[in-house]
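> no sequence for this one, just the structure:
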């Protein structure tokens, strides 16, 4: 089993010590590795190693045939190629996803823009779009200061379900840690509840 862990917290570069999403993602990954010691792990820290945003120069590079790209264009496309290769090789993807201003972090959006490439990770057919990143399991660890689960204010879950599903990843599981900014007691409850969700997911994986 190949595991890809993607940390998107602005605090992820500090080994996750200040990031709830990274800490919980670490716990989930450790549980997966305990269950399968031979599993390989790739960690993509989007704050420690920021990925550039999609801009006009990047689009020009992507739409230029490979043999005609300038060295600068080739280098820019290679950055996206590296992320695509990581997710293509992964059997399991663990995403650390804090909510920032009712959305995903810009770091994670840049990652999604990089891995979503026509004719590589999805394609359009006569029957409509077809995702090419199939056969993978995704765990998204969601951390929020308030409580948004099942509410109109939660735009993160629908966005991830739509985007990941478009790319072929439909086996997606969510772990919620909410109310983290609502006082010490609420924080402790949120972390304990998230850990219980992780334990349940890991147990379900073991018994399949």
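Alright, I've got the coordinates. Just so we're clear, the structure is a prediction, and the values are computed from it rather than from any experiment. Numbers count the residues shown, from 1 in each chain.
> every contact and neighbour count from this point should use C-alpha atoms.
Noted.
> who are the contact partners of the residue sitting nearest the centre point of the chain?
Centroid-nearest residue in the chain: residue 95, 3.5 Å away (criterion: Cα atoms, centre = their mean). Contacts for residue 95 (Cα atoms under 8 Å, 6 or more residues apart in numbering) come out as 5-8, 25, 138-141.
> how much space separates the residue of the chain positioned farthest from its centre from residue 187?
Distance to the chain centre peaks in the chain at residue 68, reaching 32.2 Å (criterion: Cα atoms, centre = their mean). In this view, residue 68 and residue 187 are 54 Å apart by Cα to Cα, to the nearest Å.
> next one: residue 137
Distance from residue 137 to residue 187, by Cα to Cα: 28 Å.
> same thing with residue 147?
Residue 147 is 11 Å from residue 187, by Cα to Cα.
> find the residues that touch each one of these two.
With Cα under 8 Å, 6+ apart as the test, residue 147 and residue 187 both reach 178-179.
> next up, a structure to set beside the first:
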């Protein structure tokens, strides 16, 4: 069984989402010691954002030679995702949504004919056999019913995009980490407890 672990926070070891995603992976490895883990740090080795040349090549146009490394990186990211049984993602909220590094990765795995298709009945997800667990961290409180809920475009976006490709993701949430030290400490502790109690792979 293979697990793909992704982090997208720019904060390094100070990142809450990184700490929680690592705890999720540790929990799953303890439950399944034979689990094969592939790690990708989207800030240390970022994928380029999509360009017109990349999209044209994906639609069959001749690719310029200089696009070769980008296309190879794109294929590698997609292959990692397709071969994984479990995907664990650390996703902090930046300006109400996902980090641009994570968006660049999503643009490489949301591929027609690979992870979704269009048919007479509309779009169909093709990646439904995977388990996706996402550790999200948010500076304030954006949960359902909160005054700032309308500004929440992190969890809602990830739920939508993974749903589009056939996956119902699981979320572990650390909220209010910028409200104050005690709020950060409690949010992190609660998220780590949730990670430790995850069902086995």
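It's in. Here the structure is a predicted model, which means the values were calculated and not measured.
> in JSON lines: the contacts of residue 95 of structure 1, plus neighbour count and secondary structure.
Putting the contacts of residue 95 of structure 1 into JSON lines (neighbours: other Cα atoms under 10 Å; DSSP: H, G, I helix; E, B strand; the rest coil) gives the following:
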{"residue": "5", "neighbour count": "26", "secondary structure": "strand"}
{"residue": "6", "neighbour count": "23", "secondary structure": "strand"}
{"residue": "7", "neighbour count": "30", "secondary structure": "strand"}
{"residue": "8", "neighbour count": "28", "secondary structure": "coil"}
{"residue": "25", "neighbour count": "26", "secondary structure": "helix"}
{"residue": "138", "neighbour count": "21", "secondary structure": "strand"}
{"residue": "139", "neighbour count": "21", "secondary structure": "strand"}
{"residue": "140", "neighbour count": "22", "secondary structure": "strand"}
{"residue": "141", "neighbour count": "26", "secondary structure": "strand"}
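> contact partners for the equivalent of residue 141 of structure 1 over in structure 2?
In structure 2, the residue matched to residue 141 of structure 1 (TM-score structural alignment) is residue 135. Residues near residue 135 of structure 2 by Cα under 8 Å, 6+ apart: 17-18, 20-21, 88-92, 171-174.
> of those, closest to residue 32 of structure 2?
residue 88 (14.8 Å; Cα to Cα).
> what's the neighbour count on the aligned partner of the closest one in structure 1?
The alignment partner of residue 88 of structure 2 in structure 1, by TM-score structural alignment, is residue 94. Residue 94 of structure 1 has 24 neighbouring residues, counting by other Cα atoms under 10 Å.
> so residue 94 of structure 1, which state does it fall into?
Secondary structure, DSSP: H, G, I helix; E, B strand; the rest coil: residue 94 of structure 1 is strand.
> please apply the same query to residue 117 of structure 2.
strand.
> that one -> structure 1?
Under TM-score structural alignment, residue 117 of structure 2 pairs with residue 123 in structure 1.
> now swap in residue 196 of structure 2 and tell me
So residue 196 of structure 2 corresponds to residue 199, using TM-score structural alignment.
> tell me which element that match is part of?
helix 184-207 (DSSP states H and E).
> ok, residues contacting that helix?
Residues contacting helix 184-207 of structure 1 (Cα under 8 Å, 6+ apart): 24, 28, 31-32, 35, 175-181.
> which position in structure 2 aligns with residue 35 of structure 1?
Using TM-score structural alignment, residue 35 of structure 1 pairs with residue 31 in structure 2.
> can you check residue 183 of structure 1 too?
Under TM-score structural alignment, residue 183 of structure 1 pairs with residue 180 in structure 2.
> how about residue 83 of structure 1?
In structure 2, residue 83 of structure 1 lands on residue 77 (TM-score structural alignment).
> residue 107 is in contact with that match, correct?
No. Using Cα atoms under 8 Å as the test, residue 77 of structure 2 is too far from residue 107 to be in contact (10.1 Å).
> residue contacts, residue 24 of structure 2?
88, 195-196, 198.
> then residue 133 of structure 1?
Counting by Cα under 8 Å, 6+ apart, residue 133 of structure 1 has contacts 87-88, 121-122, 167-169.
> quick one: it is in a helix?
No. According to three-state DSSP, residue 133 of structure 1 belongs to no helix; its state is coil.
> that one and residue 191 of structure 1, how far apart?
Taking Cα to Cα, one finds residue 133 of structure 1 at 31 Å from residue 191 of structure 1.
> likewise for residue 104 of structure 1?
Counting by Cα to Cα - residue 104 of structure 1 and residue 191 of structure 1 are separated by 20 Å.
> counterpart of residue 14 of structure 2 in structure 1?
Using TM-score structural alignment, residue 14 of structure 2 sits opposite residue 18 in structure 1.
> its match falls within a helix, correct?
No. Going by three-state DSSP, the assignment for residue 18 of structure 1 is coil, not a helix.
> that one - how many residues pack around it?
Residue 18 of structure 1 has 14 nearby residues by other Cα under 10 Å.
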